[in-house]
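S.K.: the amino acid sequence is not available; the structure is as follows:
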C-alpha cells in the first residue's frame, strides 16, 4: 500500500515452466526446503542425498539446472563440469555457508554458476534459479543455422542440403542441430545421447541414428558427417 492507500503493483515472484532441477543436499531439512520450494514454483525436482548419488543421477538423466550443497564432502560437480561441453552441462547453484565462500567463489565459472548462502532466503534462491535458467536459454540467431549448403530452419524444424529437403525425424533433426552447433568439434556418444534423448542410451542406438542421418545428409559431396573412431562424431571438413 502507498501512503494514500492505493495498491502498488509488485513484480511477480520468479516461477518455473516445468524445467527439470536436481537438488543434491546431504541435510534432509535443506533438501526438503529447496525441493518443496522449487516444486511449488513450477519446477520438476529430483533429489540426491550425496555427491556420489548426484553424479549418478546426472549420468542417467538430463537436467536443466543443478542445486548443489557446497558443504558435501564429495563436491565433484565442478571437476566433472570442466570436462563436459558447455552445451551439455546444466547451470549450477551452490548452497553455501559464509565461511565456505573464500574457497568456493574463485572456482565458479562466469554465467553458468552462482551461489546462495545459508540460512536460505526463498525469494533470493528463486531469483538466482530463474536468472541461471534465463542465461542458458539459447538466443535465436539472425538468419538460419547453416554449414556450406546445409541449411536448418529452427522455426519449422526442417533441413535441406542445397535445394533438396532432407525429411528428418525429430531425433535426426536434434542430432543434426547439435552437430551443426558444434561444427568441427568431436562429440562423444554420451554427449549426443543426452542431447537427443535426455538420457544415456547404448552406443548401438547412436550408431543407427547417425547412420540414418548420414544417408540423408551425405548424398552429395563433400560428406559432412564423420566418425572419429573411439571418440565420436563430428560435422565439417574432412581434413579435421
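M.R.: Arrived safely, thanks for sending. All of these numbers come straight from a predicted model, not from anything done at the bench.
S.K.: could you use CA atoms for every contact and neighbour count after this?
M.R.: Fine.
S.K.: now do the strands in the protein.
M.R.: 20-24, 44-48, 65-69, 92-96, 113-117, 146-147, 150-153, 158-161, 164-165, 225-228, 232-235 (DSSP state E).
S.K.: closest to residue 191 out of the ones you listed?
M.R.: Nearest of these to residue 191, taken as CA to CA: strand 232-235 at 9.2 Å.
S.K.: quick one: buried residues of that closest one?
M.R.: Using 16 or more other CA atoms under 10 Å as the test for burial, strand 232-235 gives 232, 233, 234, 235.
S.K.: what's the offset of that strand from the middle of its chain?
M.R.: Distance, stretch centre to chain centre, for strand 232-235: 19 Å (CA atoms, centre = their mean, to the nearest Å).
S.K.: so for the protein, the centremost residue is which one?
M.R.: Computing the C-alpha centroid of the chain and ranking residues by CA atoms, centre = their mean puts residue 90 first, at 4.0 Å.
S.K.: so what's the closest residue to that one other than its chain neighbours up against?
M.R.: Spatial nearest neighbour of residue 90, chain neighbours left out: residue 65 (4.9 Å); criterion: CA to CA, 6 or more residues apart in numbering. For residue 65, the contact set (CA atoms under 8 Å, 6 or more residues apart in numbering) comprises 19, 20, 21, 22, 90, 91, 92, 93, 129, 132, 133.
S.K.: dropping in the other structure now:
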C-alpha cells in the first residue's frame, strides 16, 4: 500500500518512513503543502498522512485541494490539540485525526482501519459508469449489455482511469502507463484515443459526463 507523508519535520518524516516501511508500506514524502498536492497527483497514494502546519499551503488548504479530485483517505497528524482544529480538518474532508506525540501502534491501527474501509470487496473487479461496465479481470467492456471492442491502447488508457476513479490522471501518467516512458512525446495521441473512447462509451461524445478532460493537466473518470 502506497502512503504519502506530508510534513515539514524531517525527523518525524524519517522516523515514520523507517517504521512504516518495516510494516510493508511504500512511503513517499513531501515537505510542504504545495509539494504534497503535486506529489499526490503524480503518485496516487492509497492513504495520505498530513501535518496541518506546513509552509506554502497549510493543511486545511491541502485537504480542500486534494478533495477536489481524490477520495484517498487522509489522516491529519498534528501537534495542534484544540478541538476547533480537528473539526476544521474533518469538515475539510479529512478522515481521521491523530495528535502528536502518538503511539506508533495507534497510528498503524488507524491505517489498517482505513485500508479495510476503502479496500474493494474480495473478487470485486468491475467499474460501472452510465450504462458501461468495465471488467478489469476479464479485460472486457460492455455497454447496455453489449460487448464493446477496444484496441489494446484504448483498453490500457481506460483501465488506468478505472483504477483511479474520480482522480486526476495526468498526461505523464498515461504516457508512462501506455508506452512505458514519461519521455514519450504526446503529439495528440492521448486526445485521439480519448476521443475514440468517448465515441464508444459516452452517450454524447461531444459533451462527455464520465470521461472528462482537465485542461492542461490530464483526464478524470467520473462514475
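M.R.: Noted; the coordinates are in hand. All values reported here derive from a predicted model rather than from experimental measurement.
S.K.: thinking again about what came up before, aligned to the residue nearest to residue 90 of structure 1, what sits in structure 2?
M.R.: Under the alignment (TM-score structural alignment), residue 65 of structure 1 pairs with residue 47 in structure 2.
S.K.: against structure 1, what's the mean shift for the lengthiest helix in structure 2, could you check?
M.R.: As assigned by DSSP state H, the longest helix anywhere in structure 2 is helix 104-118. If you overlay the two and look at helix 104-118 of structure 2, the average distance to its match in structure 1 is 1.4 Å (mean CA distance after the TM-score superposition for structure 1).
S.K.: which part of structure 1 matches that helix?
M.R.: Under TM-score structural alignment, the match for helix 104-118 of structure 2 is residues 122-136.
S.K.: which parts of the matching stretch are buried?
M.R.: Neighbour-count burial for stretch 122-136 of structure 1 [16+ other CA under 10 Å]: 125, 126, 128, 129, 130, 132, 133, 136.
S.K.: turn the residues you listed into TSV, including distance to residue 151 of structure 1.
M.R.: Formatted as TSV, the buried residues of stretch 122-136 of structure 1 follow (distance: CA to CA, whole Å):
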residue	distance to residue 151 of structure 1
125	40
126	38
128	36
129	34
130	33
132	30
133	28
136	24
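S.K.: pick out whichever of these sits closest to residue 217 of structure 1.
M.R.: Residue 217 of structure 1 lies nearest to residue 136 out of the buried residues of stretch 122-136 of structure 1, by CA to CA, at 29.1 Å.
S.K.: the closest one against residue 89, yeah?
M.R.: No - the pair residue 136 of structure 1 / residue 89 is not scored as a contact, 10.1 Å apart, by CA atoms under 8 Å.
S.K.: so residue 125 of structure 2 makes contact with residue 139?
M.R.: No - counting by CA under 8 Å, residue 125 of structure 2 does not reach residue 139; the two are 9.9 Å apart.
S.K.: which parts of stretch 84-104 of structure 1 are buried?
M.R.: Those would be 88, 89, 90, 91, 92, 93, 94, 95, 96, 97, for stretch 84-104 of structure 1 by 16+ other CA under 10 Å.
S.K.: residue 207 of structure 1: which of these is nearest?
M.R.: Nearest to residue 207 of structure 1 among those: residue 88, at 19.4 Å, using CA to CA.
S.K.: excluding its backbone neighbours, what's nearest the closest one?
M.R.: Leaving aside its chain neighbours, residue 88 of structure 1 sits nearest to residue 191 (6.6 Å; criterion: CA to CA, 6+ apart).
S.K.: what's the counterpart of the one you found in structure 2?
M.R.: Correspondence of residue 191 of structure 1 to structure 2, assessed by TM-score structural alignment: residue 168.
S.K.: coming back round to it: show me what the residue nearest to the centre of structure 1 aligns to in structure 2.
M.R.: In structure 2, residue 90 of structure 1 lands on residue 72 (TM-score structural alignment).
S.K.: OK, contacts around that match?
M.R.: If you count contacts by CA under 8 Å, 6+ apart, residue 72 of structure 2 has them with 45, 46, 47, 48.
S.K.: can you show me the helices along structure 1?
M.R.: So, for structure 1 - with DSSP H - the helices run 28-40, 51-60, 77-82, 101-104, 122-136, 170-181, 189-197, 203-217.
S.K.: closest to residue 70 of structure 1 out of these?
M.R.: Using CA to CA, the nearest of those to residue 70 of structure 1 is helix 101-104, at 8.0 Å.
S.K.: distance of the spatially closest residue to residue 154 of structure 1 that is not a sequence neighbour from residue 150 of structure 1?
M.R.: Once flanking residues are discounted, residue 154 of structure 1 sits nearest to residue 144: 7.3 Å by CA to CA, 6+ apart. Distance of residue 144 of structure 1 to residue 150 of structure 1, given as CA to CA, to the nearest Å: 10 Å.
S.K.: the two: which is more packed in?
M.R.: Set residue 144 of structure 1 next to residue 150 and count neighbours by other CA atoms under 10 Å: residue 150 wins out with 18 against 13.
S.K.: hmm, residue 164 and that one touching each other?
M.R.: No - Residue 150 of structure 1 is not in contact with residue 164 according to CA under 8 Å; the separation is 9.6 Å.
S.K.: okay, how far is it across stretch 155-169 of structure 2, tip to tip?
M.R.: 15 Å.
S.K.: separation between the residue nearest to the centre of structure 1 and residue 59 of structure 1?
M.R.: 12 Å.
S.K.: still on that earlier bit, reformat the contacts of residue 72 of structure 2 as CSV; add distance to residue 15 of structure 2.
M.R.: Below are the contacts of residue 72 of structure 2 laid out as CSV (distance: CA to CA, whole Å):
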residue, distance to residue 15 of structure 2
45, 19
46, 20
47, 18
48, 16
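S.K.: between those, which has the most around it?
M.R.: residue 48 (28 neighbours).
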